[in-house]
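>>> give me coordinates for this.
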Amino acid sequence: MREIWPESEQRWFDVSEEVALTGHSKFFEMEHEPTRGLYACNAYRPWDTPERICIVFENISERKQALEQIRQLVNEQRTILDTVMAGICHIKDRKVQWVNPCFEKLFGYEAGEVQGVDTSLFYSDEEDYRRVGRDGYTQLTMGAAYSIEVLMRRKDGTLFWCSLAERAIDPQNQDEGSIWVLHDVTERRRTEEALYNSERKLTEIFRASPQIIAVSTLEDGRFLEANEAFSRLLGYRHEEVIGHTSLELGLWSDNEDRDRLVEFLKTHGQVQNLETRLRRKSGECIDVLLSAAPIVLNGQSCMITLTTDITERKRAADELRESEERFSAVATQAKDGIVLIQDDRLVFCNQAIADMLGYAREEMEGEPFEIHVAPESRELVAGRVHARLRGENPVSVYEARLIRRDGQIIDVELSAGLIQHGGKPTDVGMIRDITERKQAEAALRASEERFKRLVQNSNDIIALVDAHCMQMSLSGPVEAVLG
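Here you go, the predicted structure:
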C-alpha cells in the first residue's frame, strides 16, 4: 500500500489496526493523487485467515462527479422553485407532498403547514374539486396537460381566481403524482370583466343609438357592423347588410361620392358633415350628412361612419325658402306697408312703407321701429307689440301716427299679428296711410256742422225727404208756421 498510496501510509495503518482489533469491516473513500481519482475502499479481515487484512478498491470518480452534478442541479432547481413567482406543488392521490414558498404565500399558510393535506382544502366549491378530479386526472393519464381557472379559498377564507395548470410526472405511473402550477389571476379577471362590461355597454349604446352608425372596410366598403337605426333608415335587415359592400347594395345615389369620401378621409384624417344622397332599399333617395373616422380592426383598415338624415330638414328649408320668396314677392308688390319687428327692431320692411316714410329700405332695416312712431303713439304701438310677444291677444287693428323723414306726421291704420321668422317670434304689421281719409272725414264733419247750423238758423221750413218722397226730418220754425 505504501507503493500505491505513499501519501496515505498512516491512514492505511490506522484502518488496518481498527479492522484487526474490532474484526469489523471498514468502508471509506480515498483520493489517489497520482491519478486524481476517487476510490471506494472496503477493508475487512477474512474469516479463514484472520491474521490478514483484505482491502477491496473501486474507482468511483465518475459516479461522484455525476452525483455532484445531480446535487448541483437539484440545488439550482430548488432555488428556481423557491424564487419563481408562481405557486408550485407536488400532488399524490390529491394530497400535498411538497409546495414552494410562493404556493404558501398565495394561500396564506406558514412553511410546512399544508404538507400532507387534501387539496379539497383549497377549493371554494366542492363541485370544482370534483370536476378537476374527474376531468383533470383523465387528461393526465393520457399524457396531456390540464388547465382551468377556478375560484379558490385562502387560509383566511378570502376567495380569489386561480389559474391551475397540471401535468403528470409519469403518465404511465400515476403513483408518481403530478405537478401543479398556480397563478392568482383575480386582477386579470376583474380587468377582463370590466372590459367585457364596457364593451357590452358600448355595444348596447351602438345598437340602440338613434344616431345612424356603421363600420365598414376602407378598401371596398364591406359592412362589418351596423346598428338598428341604420336598418330603419335604409330599409335593410341587419343580415342583408353585413358582409356586403355599399356598392353591392346600391346605397350611393352617386357612386363617386364614396370615392370622394375615402379620398378625403385618407388626406385629412376625418370627415365632418359631408352632404350627400343615399338610396333606400325602396329606391327612394334621401339627403344625409356623413361624418367618418378611420379605425383599425384586427389589423384591417376600416372606417366608422355616422349618418344624419336631413331629408325633412332640407324639405322644410326648401319650403321655408319658397315661403319667404313668396312673402318677399307679395310684400314687394303690396301697396300697403309691411314690416317685421324682432326685439323692437325692423328686420324687414317693404318698399311701400319705405316710400310712405321717405326712406330707402336699407336705411330702415335694423333700426328701432319706435323712431318712426309719433311720440303720442309710441306707448300704444309698443304696448300692442309686446303684448303679442307675451302671448296675449290685444286688438289687432288700430290707428296710430307715424313720422315721415321730413318730419310730417301721417295717420296710419295698423293690422298686426305674430309669426315665426328665423326661428324667433316676430310681430308682423300691415300699415296703410289713412291721412287723406282722415282729412276727408274731418272735412265732411265740418261740412255737416256748417249745414246743421244753417238749418237751425233759417226762417224757412226745411224738409228732408228720401227718394220716395218720404219725410225724413223737418227743421226751421215749424211750430210757428204750422201751429
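
>>> rest of the way, CA atoms for contacts and neighbours
Fine.

>>> find the centremost residue of this structure, please.
Leu202 (5.9 Å; C-alpha atoms, centre = their mean).

>>> list of residues touching the helix or strand harbouring it?
In this structure, Leu202 sits in helix 186-208 according to DSSP states H and E. By C-alpha atoms under 8 Å, 6 or more residues apart in numbering, the residues outside helix 186-208 that reach it are 160-162, 213, 226-229.

>>> 10 Å - rerun?
149, 151, 159-163, 185, 209, 211-214, 225-230 (C-alpha atoms under 10 Å, 6 or more residues apart in numbering).

>>> quick one, which of those are buried?
Neighbour-count burial (16 or more other C-alpha atoms under 10 Å) applied to the contacts of helix 186-208 gives 149, 151, 159-163, 185, 211-214, 225-230.

>>> in strands, which of the residues you listed appear?
149, 151, 159-163, 212-214, 225-226 (DSSP state E).

>>> residue contacts, Thr276?
252-254, 257-258, 261, 286-290, 310.

>>> ok, Asp135 touching Tyr146?
Yes. Contact between Asp135 and Tyr146 holds when scored by C-alpha atoms under 10 Å: they sit 8.2 Å apart.

>>> neighbour-wise, which of those two wins?
The neighbour count for Asp135 versus Tyr146, taken as other C-alpha atoms under 10 Å, is higher for Tyr146 (18 against 12).

>>> how about the nearest residue to the more buried one, chain neighbours excluded?
Nearest residue to Tyr146, sequence neighbours excluded (C-alpha to C-alpha, 6 or more residues apart in numbering): Glu166, at 5.1 Å.

>>> before we go on, could you also do this sequence so I can check it against the first one:
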Amino acid sequence: MDSASSKPQVDRRQLQQIVAGLTEGILLADPDGSIVWANETALSIHGINAVEDFGGNPAGFQKRFTLKYRNNHPLLAGQYPLARVQAGEVFRDVIIEVTKPGDDSFHAIHQVRSLVLTDAAEEPQSLVLVIQDVTGRYTAEERFERTFSANPAPAVICRLSDLRYVKVNQGFLEMTGFARDEVIGRSAYEFDVLGGSDKRDQAIEYLNEGRTIPQMESVLRIADGGSKFVIVAGQPIEVGDQDCMLFTFMDLEPRRKAEAALRQTEERFSTAFRLAPVPMTVSALDDMLFLDVNDAFVAATGYQVEEAIARDPSSLELWEDDEAFSQFRDTVESTSSVRNVEMKLRAKNGDMLDCLVSAETVTIHERRCVLCVLQDITERKRSESELIAAIETVMQDTSWFSRTVIEKLAEIRHPTPAGKTGAALDDLSPRELEVLVLMCQGSDDAKIAETLQLSRNTVRNYVAAIYSKIGVNRRSAAIVWARDRGIDRDGHVAPSPRQRRNPRGPATR
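Below is the predicted model:
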C-alpha cells in the first residue's frame, strides 16, 4: 500500500524536473485560478523570484502586471491569459507586452499558449500557461522596421511563400509615385520590379529558390504611366518567421540625365572646336601631346590632323623659340590660364606666323588638358611695323612737330579705352624707368643686364612688368609709348607735368 501510494509522487517529481528544465516558462494554476507552481524560466521572464510574486490568482496578477496587445491596446480583466484559461479557453500564440506598474525598467514581450489538464472524468484538474519570451526577436524586428522605413534607399519586401509584397518604404513610394496600398498585397508578377532586365529569367529563378539576386539594371513602371531605369538587387531575409526577399533599388535617372547632359556638352564643344574660324588645339597637360586640332589649325599650319595627333609641338618644331614655349607651358601649369602671349609659329612649309596664344586648362574624359587658341596677327604686325617705322622716322626730329601732335599720333597708335586713364612715366618704378630708357637707346636684354648688373631673367621680368603697366606686348610699341611721353633716342627724359608743377619734390615739414 505504501509503495503504491508513493509511485504517483515520484511521477510528479519527474514531471516537475522535466518542466523545470524547459526553456519556455510554465505556470500551473488550479481550476479556481489559484497559481500553485512555476518553473525558473517563468519566474525569470517576469522578473520575479518566487511564485507568490505572481499575485496568487488572476486578480492579483492583474495588479502586479500590465498587459497590452502589440497594437498598444490594453487587455481587459477577462482578456488576461490566466483568466481566459480559467474560463476553459484554449488558445495559442497570443503576443502580449508585459510591464509592471511603478517599474519602468521592466518591459517584455511574451508569446503565450494555454493547456487544460483533465482527470479521468474529463474534469479540469490543472490549468497551464506556456510562456515564451520573444522580446529579443520583436525588438530586433522593431529596429529593422524603423531602419527599413527610415532608409532613403528605395526598398520593398516580397514574401516568398506567395510572392506578395508585405512591406514598402517611403523611398520606394517617392521614387515610383505609388501609394502604399497600391503596392502592399500585390504579387511580384502584377508589380514586376525585374521587368526590362536582360537577366530577368535568371532573377525569377533565384527569387523562387530564395537565393540572392545580384545587381542588375531594370525598368520600373511608375505611377504616372512612365518608366524609370534602376539598378535592383535582392537579398533573402526573414520577417516575422517568414522567408522573404528584400529588393533594394538605385535610381539611375539622375545619372542618365547627367550623362546625357555631359554628352550634349561634349558634342557642342566638339562642334564649336571643329568649326571655330581660329586655329585651336587640345593637348594633354602632362606631356603636351596633341589630342586634337581643328580645321583652322590645319589650314594655318599645313599639318593634317593625323600628322599632329599624338605628337608634341617640339617634335613638329612648331614654335620658333623653344624657351618661350617652355615658359608658356610652365605658366599654364601653374596658373591654369594664359592670355595673348605673342609667339612665332612655324608652318609645315617653313613660313613664320606671328600669333597671340591663349590657353586654358580643361578636363576632358577625366583627363587634364590644355585648350589653346592661336590668333594669327602676321598681317596686322606687318601693318603695325610699317606704321611704327613711319612714326619713328618722324620722331627722329621732334622739332618739326609740337608736343600735341606727337601725343595725337600716340593716341591714334594706342587709343586709351573709354573710362580709363592712360599710364604715365610716373607709374613706373625707378628701375623700370631705367630699363625703359635703355630700351629706347636700342639696348637688348643682354646689354640692359650688363649695364644694370642684373640677370637676364630679372631684366625679362622688368620688361614684362613695363608691358603690363603701359598696355603693350612688344618692344617697339614700348619704345613708341616712351617717346610719346618725352624719352628721346639718347635716353633723356622730359619732366612730367607733375614734376614741372613741383620741381623740388614734395614739401616737407
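
>>> quick one: TM-score?
The TM-score (TM-score structural alignment, normalised by the length of structure 1) is 0.54; 366 aligned residues with a C-alpha RMSD of 5.6 Å.

>>> before we move on, back to that, in strands only, show me the contacts of Thr276 of structure 1.
Those of these lying in strands (DSSP E): 286-290.

>>> which of those residues lies closest to Leu218 of structure 1?
Leu290 (14.9 Å; C-alpha to C-alpha).

>>> burial measure for the closest one, as a count.
20.

>>> that one matches what in structure 2?
Leu290 of structure 1 maps onto Ile231 in structure 2, with residues paired by TM-score structural alignment.

>>> quick check: Gly383 of structure 1 touching Asp344?
No. Using C-alpha under 10 Å, Gly383 of structure 1 makes no contact with Asp344, being 11.1 Å away.

>>> so which of those two has more stuff around it?
Ranked by neighbour count (other C-alpha under 10 Å), Gly383 of structure 1 and Asp344 place Asp344 first, with 17 against 12.

>>> got the contact list for the more buried one?
366-370, 382, 385-386, 426-427.

>>> gap between it and Ala400 of structure 1?
For Asp344 of structure 1, the distance to Ala400 of structure 1 equals 17 Å [C-alpha to C-alpha, to the nearest Å].

>>> all strands for the stretch 201-350 of structure 2, in order.
Using DSSP state E, counting those that start in this stretch, the strands of the stretch 201-350 of structure 2 run over 213-221, 227-239, 242-251, 280-284, 290-293, 337-346.

>>> what about the counterpart of Thr332 of structure 1 in structure 2, neighbour count?
With the correspondence set by TM-score structural alignment, Thr332 of structure 1 lines up against Arg274 in structure 2. Residues contacting Arg274 of structure 2 under the criterion other C-alpha under 10 Å number 19.

>>> about what we covered before: for the ones in strands among the buried ones among the contacts of helix 186-208 of structure 1, work out which two are farthest apart.
Leu159 and Ile212 (44.4 Å).

>>> my read: Lys381 of structure 2 touches Asp354, true?
Yes. Applying C-alpha under 10 Å, one finds Lys381 of structure 2 in contact with Asp354, separated by 7.6 Å.

>>> for the two, indicate the residue with more neighbours.
More neighbours surround Asp354 than the other of Lys381 of structure 2 and Asp354, with 19 against 14 (other C-alpha under 10 Å).

>>> name the element that one belongs to?
Judged by DSSP H and E, Asp354 of structure 2 forms part of strand 352-364.

>>> mind listing what's buried in that strand?
352-362.

>>> centre of the chain versus it, how much separation?
32 Å (C-alpha atoms, centre = their mean, to the nearest Å).

>>> which helices and strands does it pack with?
With contacts taken as 3 or more C-alpha pairs under 10 Å, 6 or more residues apart in numbering; DSSP states H and E, strand 352-364 of structure 2 sits against strand 280-284, helix 295-301, helix 322-335, strand 337-346, strand 367-376, helix 378-395.

>>> burial measure for the residue nearest to Asp53 of structure 2 when sequence neighbours are not counted, as a count.
Spatial nearest neighbour of Asp53 of structure 2, chain neighbours left out: Arg64 (7.9 Å); criterion: C-alpha to C-alpha, 6+ apart. Residues within reach of Arg64 of structure 2, counting by other C-alpha under 10 Å, total 15.
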